[in-house]
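K.L.:
Below: sequence and its predicted model.
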Amino acid sequence: MSDSALSIDWIAVDWGSTRLRAWARSRDGGILQRVDSAQGAAGLAPEQFEPALLELVEPWLTPEKRTTVIACGMAGARQGWIETPYSSVPCRPLSVERLVEAPVVDSRLRVLIVPGLSQSRPADVMRGEETQLAGVLAAQPGYGGLVCLPGTHCKWAELQEGRVIAFRTFMTGELYALLSQSSVLRHSLLPDADSSDAWDNNVFVDAARHAFDHPEQVWAELFGLRAQGLLQGQTAANGRACLSGLLIGAELAAARTLWQGRKITLVGNIGLPGLYLEALHALDIEVRALNTQRTTLDGLKQVFDLVVTDNRS
């Protein structure tokens, strides 16, 4: 037991498919410590979740109390720790009544998993993003408009009067990974260990603009990335920039009916979200970006507050 464990009131956890992140929190929401690991939900059997969590947070636990862990993300998936039923939209992003308590052996833990959201028509689901949507509402009370949540599967969600009205998922990130790593394009896009070529942002922006204006042409452009590498010496980095621009531009075109004429909030501003932000700005689309970690933590804090209030009633 560490000295700081005595001042930790609860633990926030974001359990993605590939990463596990945990934050030691005070009752007022302050962050006392942060840890993470590569033990994502996709690589764990149900009985492995508790040991993976304990490996990170055991120094924060004391035998004198049972520490509440609020977890969002893939821990609640069908293949996760314990399946949590979806809440159907339209609904508020978070509901304390639908939290599911995960089975644990260690008596120092109480683990509550946040349910995801579902939509019947068109059929769609999300896990983890609902917590970020709650964080968006915490940062922008009364917000009405679209929220873009980039990731392997990018979500576009409509918020109105504190509720999630509808959402759509685009597999843009996964398509990028499959095309760049598993298709014939990999021969021109995978970085060479000896190469020092750098990503040209102008290539990305030009490709995004082209795909946005002519999304029907994207599928005819893809093999050209291989040909350009063979015939014109296009670098692998610029090939990846072009592929990313084509796919993100096509997504923005496909989502046009969702965001056109509405406010847009983007969760994130670096990495993949940064590319969405760059593409939106290049297309003169007004957008406000929020910090990803802050948004997730604000959402988890809302769950904790609801749990504390519920326990007192």
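P.N.:
Thanks, I have it.
K.L.:
contacts and neighbour counts: CA atoms only from here.
P.N.:
OK.
K.L.:
Where does the closest residue in space to residue 47 that isn't next to it in sequence sit: helix, strand or coil?
P.N.:
The spatially closest residue to residue 47, leaving aside those adjacent along the chain, is residue 81, at 7.2 Å (C-alpha to C-alpha, 6 or more residues apart in numbering). Assigned by DSSP: H, G, I helix; E, B strand; the rest coil, the conformation of residue 81 is coil.
K.L.:
now residue 81: how far from residue 176?
P.N.:
Residue 81 sits 29 Å away from residue 176, going by C-alpha to C-alpha, to the nearest Å.
K.L.:
between the two, which one's more packed in?
P.N.:
Counted by other C-alpha atoms under 10 Å, residue 81 and residue 176 do not tie: residue 81 has more neighbours, with 21 against 18.
K.L.:
My understanding was that that one contacts residue 101; is that so?
P.N.:
No: using C-alpha atoms under 8 Å, residue 81 is not in contact with residue 101, being 10.2 Å away.
K.L.:
Over to stretch 47-66 now: how far is its first residue from its last?
P.N.:
Note: stretch 47-66 ends 20 Å apart using C-alpha to C-alpha.
K.L.:
Tell me how many other residues crowd the closest residue to residue 42 other than its chain neighbours.
P.N.:
Counting by C-alpha to C-alpha, 6+ apart, residue 42 lies nearest to residue 17, which is 4.8 Å off, once chain neighbours are set aside. Residue 17 has 19 neighbours, counted by other C-alpha under 10 Å.
K.L.:
put this beside the first:
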Amino acid sequence: MVRPDWIAVDWGTTRLRAWAMQGNAAQDSRASDQGMGKLAPDQFEPALLDLVADWLPPAGEKPMPVIACGMVGARTGWVEADYRQVPCTPLDPHRATRPPVKDPRLLVHILPGLCQFDPPDVMRGEETQIAGFLAAHPDFHGTLCLPGTHCKWVGIRAGEVIGFHTFMTGELYALLSGQSVLRLTVGDARPEAAAFDAAVAQALAAPETVALHLFPLRAAALLQGLTPAEGAGRLSGLLIGAEIAAARALWSGRHVAVIGAPELSQLYVRGLTMAGGDAYEQDGAALVLAGLSAAATALEKT
């Protein structure tokens, strides 16, 4: 039977992930589809217990620390956790929010997100990946790119987040490939590399024309036999290429670490390299756990 020291939780919009931790080492992990988007505030505790109840101590013993990040702390989550205004360090676990719980075996801490006012922007969850990255690279000075549904471009200096910008590229891809006429061409196909490269080059050369090249993907499928994989490659290349072009001032002349799921991160590294950037990939899932471990260590010292 696994009996952890504490439980790490990454609770996003669509997924809930938990790790049974002993020190900084994961002894077991579990996941469910009970993301924030499916739950009312009073459903978060039962969803967590469904996943981790057998990791908890017997009644009457010291409650189990649970350190959570992500959309669980959103306004529509379990309870709203504060935003910390940049420039600041990525994490301050002492400002974590404690949601009310019915089960006395739980001691839950929800980590705060980050915000800025000019231009207005917010993040939840990515700050924990950033903390995990900086734990291993404390002297990093440059830009972090965190692709996903919403891609964050984050400036880092002297261990602090100095500013960030969000691009909705992943959500635009999902809407176009799943709900527009392009669903008939792209669907859920994986991007073909050569088509991706060609579309990135096209978007980098003239990002203002990207919208002009979207409907031709459907026409090419009807008239020229464009395959779903080619269509997916061209659509992702156009959107990612336009994002990289718009973000040039954020990455040009800087080291860029791309943090996220491997398949998507590789596309960003490929596009940045084509644009002349200095980019390399980091595993986002591992960095979430590293950031949560850093938060647990800080809380233990208090």
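P.N.:
Received, thanks. Just so it is clear, the model here is predicted, and its values are computed rather than measured.
K.L.:
which residues does the residue nearest to residue 47 of the first structure contact?
P.N.:
45, 46, 47, 49, 75, 102 (C-alpha atoms under 8 Å, 6 or more residues apart in numbering).
K.L.:
Check the gap between the equivalent of the first one over in the second structure and residue 78 of the second structure for me.
P.N.:
Which is residue 45 of the first structure. By TM-score structural alignment, residue 45 of the first structure lines up with residue 40 in the second structure. Relative to residue 78 of the second structure, residue 40 of the second structure is positioned 7 Å away (C-alpha to C-alpha).
K.L.:
same question, residue 206 of the second structure
P.N.:
Distance from residue 206 of the second structure to residue 78 of the second structure, by C-alpha to C-alpha: 44 Å.
K.L.:
for the first structure, what spans make up the strands?
P.N.:
10-15, 20-25, 31-37, 67-73, 87-88, 100-101, 109-113, 117-119, 124-126, 145-149, 154-160, 163-170, 264-267, 288-290 (DSSP state E).
K.L.:
Same list (those) but as a markdown table, adding mean neighbour count.
P.N.:
Listed next are the strands of the first structure as a markdown table, based on neighbours: other C-alpha atoms under 10 Å:
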| stretch | mean neighbour count |
| --- | --- |
| strand 10-15 | 26 |
| strand 20-25 | 22 |
| strand 31-37 | 15 |
| strand 67-73 | 24 |
| strand 87-88 | 18 |
| strand 100-101 | 16 |
| strand 109-113 | 22 |
| strand 117-119 | 21 |
| strand 124-126 | 18 |
| strand 145-149 | 23 |
| strand 154-160 | 22 |
| strand 163-170 | 21 |
| strand 264-267 | 24 |
| strand 288-290 | 15 |
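K.L.:
Redo those strands as JSON lines? Include distance to residue 303 of the first structure.
P.N.:
As requested, the strands of the first structure are exported to JSON lines (distance: least, C-alpha to C-alpha, whole Å):
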{"stretch": "strand 10-15", "distance to residue 303 of the first structure": "10"}
{"stretch": "strand 20-25", "distance to residue 303 of the first structure": "13"}
{"stretch": "strand 31-37", "distance to residue 303 of the first structure": "16"}
{"stretch": "strand 67-73", "distance to residue 303 of the first structure": "7"}
{"stretch": "strand 87-88", "distance to residue 303 of the first structure": "15"}
{"stretch": "strand 100-101", "distance to residue 303 of the first structure": "12"}
{"stretch": "strand 109-113", "distance to residue 303 of the first structure": "10"}
{"stretch": "strand 117-119", "distance to residue 303 of the first structure": "15"}
{"stretch": "strand 124-126", "distance to residue 303 of the first structure": "17"}
{"stretch": "strand 145-149", "distance to residue 303 of the first structure": "20"}
{"stretch": "strand 154-160", "distance to residue 303 of the first structure": "18"}
{"stretch": "strand 163-170", "distance to residue 303 of the first structure": "15"}
{"stretch": "strand 264-267", "distance to residue 303 of the first structure": "19"}
{"stretch": "strand 288-290", "distance to residue 303 of the first structure": "20"}
